[in-house]
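S.K.: Okay, sequence plus prediction incoming.
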Amino acid sequence: MKLFNLEEKNTSVKQEMMAGFTSFFAISYIIVVNPLILADAGMPAQLSVFATIFVSAIGSILMGIWGKAPLVMTPGMGVNAFFTYTIVGSMGLSWQEALAVVVTSSFIFIIIGYTNISTLLVQAIPDSLKHGITAGIGLFLVMIGLENGGIIVDGGANSFVVLGDLTNPLTLLALLGITLSAVLYLRRVRGSFFIGIVVVTLLSLVLGAHTPGDSSFSLSNLTEYPALIGAFDFSSAFTIPFILAVFSLTMILIFESIGLFEGMLEDKSRFKNAFRVSGVMTLLSGLLGTSPTIPAAESASGIKEGGKTGLTAVTAGVLFLLSLAFTPLLAYIPNAALAPVIVITGAIMMENLQHIPFDDFSEWLPAFFIVVMIPLTSSIVDGLAFGFIAYPILKLAIGEIGTVKKEMRIVSFLFLLTMIAIAVL
């Protein structure tokens, strides 16, 4: 297909579509989880599910055709929590006013995307931090996958996490899936991750280890969905909470997107258009009635499956649209089937640690902060903040502040302001 330059990228329609299927199934939980989180902000979950599907479908298709990147766009986990529990919960804005915050942030995002500012920001980030971002996102995915598979669980008051119940059939199936997927990946079998998902799903159903849950999703609610479109409210636009919310959300969206692009986008020439797609999708998210979309970290699973072009993202986008009718079928896929894909993808991303100069502590420590703080805080932007703030401080300590680009110093200061603003709020 000429649109996606498949021959130039040494790939095929089959390979790209398989990658798209893998990415979709790895992130499909967002269809259910995002509406549940937004419900805590007062938004009707039965309608938010449509907003989630539509922005994911539109965003992924735009990313594939315009951005020409194999990245799936979905409402961001962490971003939706910030929308619900900080902007609405802590700052006291209504969900309609929070949508206005999203729309306002999107204009700033788009302006940065259509100027050289985004390029300057990326060029200012040291390579050690870029590799740290990739590894940190990888470790984050590993923890998500292990938790979804029941291999690690919340340790309660006595421990952060502990080993899960290894007598649980689903946990054993997750371990089997990791082993199978790893072997197939090492043997370079095409569709290795997708095969793992199918095998574990079938085994879980045959053995009776997984019982599909009831889905409250109903296509009949679609006629009520227009109530969310354009529901934003700018009545508090000139208040301090609104302004602080715009500043914090803008910082989160811009640098989480940069971090994810740097971590997953192998063809860096696609960055500019991909970044612009993110900005446009932030605007559409506010207009369509949901928290902002970002490139999903789970897109890495499709990339590792062989996705190299925008056809991967378009395939996932089409699957999101089809999910309008087939969402209940997703209940048949247990977390144990998705966990192996996420774990192995994360492990592969962590290979970037080898490119960080461990013999230079001023480079390693900031990267280390990013690597550990992303999973420990369950927030990519919080992890970035620790590393970005530490970097110029350590360079100043050893008399090498001159090697830090001025754009990097500004970004570090803005991260510091963001952390202060969030802490005060």
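M.R.: Received, thanks.
S.K.: switch to C-alpha atoms for all contacts and neighbour counts from now on
M.R.: Fine.
S.K.: State the helix or strand in which residue 229 lies.
M.R.: Element membership of residue 229, judged by DSSP states H and E, is empty: it is in no helix or strand.
S.K.: which ones are touching the closest residue to it other than its chain neighbours?
M.R.: Nearest in space to residue 229, with sequence neighbours left out and distances taken as Cα to Cα, 6 or more residues apart in numbering, is residue 288 at 4.6 Å. Taking Cα atoms under 8 Å, 6 or more residues apart in numbering as the contact definition, residue 288 lies against 51, 55, 228, 229, 230.
S.K.: residues of stretch 168-184 that come out buried?
M.R.: For stretch 168-184, the buried set under the neighbour-count rule, 16 or more other Cα atoms under 10 Å, comprises 169-178, 180-182, 184.
S.K.: Not counting that stretch itself, show me its contacts.
M.R.: With Cα under 8 Å, 6+ apart as the contact definition, stretch 168-184 has outside contacts at 149-151, 164-166, 192-193, 195-197, 199-200, 203-204, 209-210, 336-337, 339-341, 343-344.
S.K.: also this one, for the comparison:
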Amino acid sequence: MTAPDRPGLRPKPPPPEPRSGHGTLDRYFSLSARGSTWRREIVAGASTFLALSYIVVVNPAVLGQAGIPRAAAFFATAAVGGLATMAMGLWARLPFAVAPGMEMNAMIAFSVVGALAYTWPEALGMVFWSGVAMLAVSLLRLREAVIDAIPRRMRTALAAAVGTFIGLVGLQIAHLVVTSDGRLSGLGDWTGSPAVALYVGLAVALGLDALGARAAAVLGGIAAAALYCAFAGVTTGPGPDGLHGGGAALLRFDLTVIADPKAWSVILVLFALDFFGSIAKVVGLSAGTPLQDGTGQVPGMRQALLVDAGATVAGSAAGSTSFVAFVESAVGIRAGARTGIAAVVTGLLLFSCLFLGPLLAHVPVEATTGALVFVAVKMLTALRPVGTDRLGLAVTAAAVVTTVATLAIDQAMAAAFVVSTGASVLRGRRPHPALWVTTLVLTASVLLQYLSL
């Protein structure tokens, strides 16, 4: 009589099968393959949202200077940004948030409408056409070709530029530095409440990180800074009024502006900012993370670029300027985001702002500054030079210095390409043809920005 046949004994039941839905989602998002967990992705997605939540208040305020109804700009920011970020997670399966780029909204408000005297419907028409051009080059995989041609030293330089930019955003929000016309113009108040909020958040984040609490470092820093802001009375001012008036700019863009030759230079500048800025951000954010495969490429890149371009087209129809992959995604990536699940969480929270608009007035944007500077510090200290190549160090230095001088990722990218390509020529080497073309186009786009606006 075998053991299972003995009276009173039952065979040991087999282990339970994993739920099919859970296993399917795990495989779809490569959750286990990238060494992540559901909890980590959800916390990281929330971290990204907290870091970029200021955009739902700041973007309408900036575009309001151009005459765009603030309620419409708020609706476009939350609705289009939320849906695009969810699409980034579900289709591209990457943890990148999508939101209106600050460099674009300032350009539209103060240069295109303010200086060039275009109406805001005409300005939104220019944004629309730049988005259409972005869709075209993304479908033709031209942006992917540029990304594939970027050498390793350039990827390190772009990661350094993105890290520097994130840190400068935190310093600017905390009023530690002052900007004028999109450029650093001096030091601000290093003893005021916003500055102290940064110090508190950064200190808590660094302390928790030293204890190995990766996600808790970011969330703890934001929570500590928010608590300080509550006691210090630091607020962001009046918040948006929910869905009321959200359709005021719907389809109000003026597409006939394409017939105006003077508008072409603006469209080209918007296109260049989006084209090269998105490349720099995606490459910089993914550098040194499991988001890249063994060859240094980012799976889902084509889908991510199409989401970015499609969001710009949709955003212009709703009342906002160009949408981009947001550098604050680095906060979630630092907290452990490795899959599109984090982006879905961020997108849902961003979309929920449509129904929680009045509460945003009580969310101090200064509470996020410590987390932003913390992520910048971790990104920059994690960089490793490529061998002992002094050219790599020179390219990285050029990108960082240009970022500080211009607060523009695309111009930092241009500086890195010029130094790398120029040094290769002086050394008697022949750069890849794609690098030649990219260097020339980048240089031309930067010159066009300064000459036309």
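M.R.: It's in. Quick caveat: nothing in here was measured; it's all calculated off a predicted structure.
S.K.: picking up where we left off before, could you identify the buried members of the contacts of residue 288 of the first structure?
M.R.: Burial by neighbour count, judged by 16+ other Cα under 10 Å, picks out 51, 55, 228, 230 from these.
S.K.: Please pull up the equivalent of the last one in the second structure.
M.R.: Okay, so that is residue 230 of the first structure. Taking TM-score structural alignment as the criterion, the aligned counterpart of residue 230 of the first structure in the second structure is residue 251.
S.K.: cool, and the second one?
M.R.: When the second structure is aligned by TM-score structural alignment, the residue opposite residue 55 of the first structure is residue 80.
S.K.: what number of residues lie near the closest residue to that match other than its chain neighbours?
M.R.: Excluding the flanking residues, the one nearest residue 80 of the second structure by Cα to Cα, 6+ apart is residue 315, at 6.1 Å. Burial of residue 315 of the second structure, expressed as a neighbour count using other Cα atoms under 10 Å, amounts to 30.
S.K.: show me the residues around residue 315 of the second structure that make contact.
M.R.: Applying Cα under 8 Å, 6+ apart, one finds that residue 315 of the second structure lies in contact with 76, 77, 80, 321, 322, 323.
S.K.: so it is in which element?
M.R.: Remark: residue 315 of the second structure resides in helix 301-318, with elements defined by DSSP H and E.
S.K.: That helix: average distance to aligned residues in the first structure?
M.R.: In this overlay with the first structure, the average offset of helix 301-318 of the second structure from its partner residues is 1.5 Å by mean Cα distance after the TM-score superposition for the first structure.
S.K.: OK, contacts around residue 308 of the second structure?
M.R.: Under the criterion of Cα under 8 Å, 6+ apart, the neighbours of residue 308 of the second structure are 84, 98, 323, 324, 325.
S.K.: The same query, at a cut-off of 6 Å, please.
M.R.: Each residue near residue 308 of the second structure by Cα atoms under 6 Å, 6 or more residues apart in numbering is listed here: residue 324.
S.K.: Per the alignment, name the residue of the first structure opposite it.
M.R.: Going residue by residue (TM-score structural alignment), residue 308 of the second structure aligns to residue 278.
S.K.: and what of residue 358 of the second structure?
M.R.: Residue 358 of the second structure maps onto residue 328 in the first structure, by TM-score structural alignment.
S.K.: One more: residue 42 of the second structure?
M.R.: Aligned partner of residue 42 of the second structure by TM-score structural alignment: residue 17.
S.K.: Could you report the distance from that match to residue 308 of the first structure?
M.R.: Using Cα to Cα, to the nearest Å, one gets 11 Å for the distance from residue 17 of the first structure to residue 308 of the first structure.
S.K.: Now do the SS call for residue 167 of the second structure.
M.R.: Secondary structure state of residue 167 of the second structure, per DSSP: H, G, I helix; E, B strand; the rest coil, is helix.
S.K.: So what does it match up with in the first structure?
M.R.: The alignment partner of residue 167 of the second structure in the first structure, by TM-score structural alignment, is residue 142.
S.K.: Which helix in the second structure has the most residues?
M.R.: Once the second structure is assigned using DSSP state H, the helix that runs over the most residues is helix 261-286.
S.K.: can you pull the buried residues of that helix?
M.R.: Taking 16+ other Cα under 10 Å as the basis for neighbour counts, the residues of helix 261-286 of the second structure that come out buried are 263-286.
S.K.: can you give me the strands in the first structure?
M.R.: Shown for the first structure, the strands assigned by DSSP state E span residues 73-75, 152-154, 161-163, 293-295.
S.K.: Nearest to residue 130 of the first structure among these would be which one?
M.R.: Distances from residue 130 of the first structure to each of the strands of the first structure were compared by Cα to Cα, and the smallest falls on strand 293-295, at 16.4 Å.
S.K.: what range in the second structure does that closest one sit on?
M.R.: Aligned by TM-score structural alignment, strand 293-295 of the first structure corresponds to residues 323-325 of the second structure.
S.K.: residues in contact with that stretch?
M.R.: The set of residues external to stretch 323-325 of the second structure that reach it, using Cα under 6 Å, 6+ apart, is 97, 98, 99, 100, 101, 308, 311, 312.
S.K.: Kindly report the same for stretch 337-354 of the first structure.
M.R.: Applying Cα under 6 Å, 6+ apart, the set of residues contacting stretch 337-354 of the first structure from outside is 26, 131, 134-135, 138-139, 141-142, 145, 148-149, 177-178, 193, 197, 200-201, 301.
S.K.: Of those, which belong to helices?
M.R.: Among the contacts of stretch 337-354 of the first structure, the ones falling in helices (DSSP H) are 26, 131, 134-135, 138-139, 141-142, 145, 148, 177-178, 193, 197, 200-201, 301.
S.K.: thought residue 358 of the second structure was touching residue 237?
M.R.: No. In terms of Cα atoms under 6 Å, residue 358 of the second structure does not count as a neighbour of residue 237; the distance is 10.8 Å.
S.K.: residue contacts, the spatially most central residue of the first structure?
M.R.: The centre of the first structure sits closest to residue 296, judged by Cα atoms, centre = their mean, with a distance of 3.1 Å. With contact taken as Cα under 6 Å, 6+ apart, residue 296 of the first structure is in contact with 72, 73.
S.K.: And the one 5 residues further on, by the same measure?
M.R.: When contacts are counted by Cα under 6 Å, 6+ apart, residue 301 of the first structure touches 23, 345.
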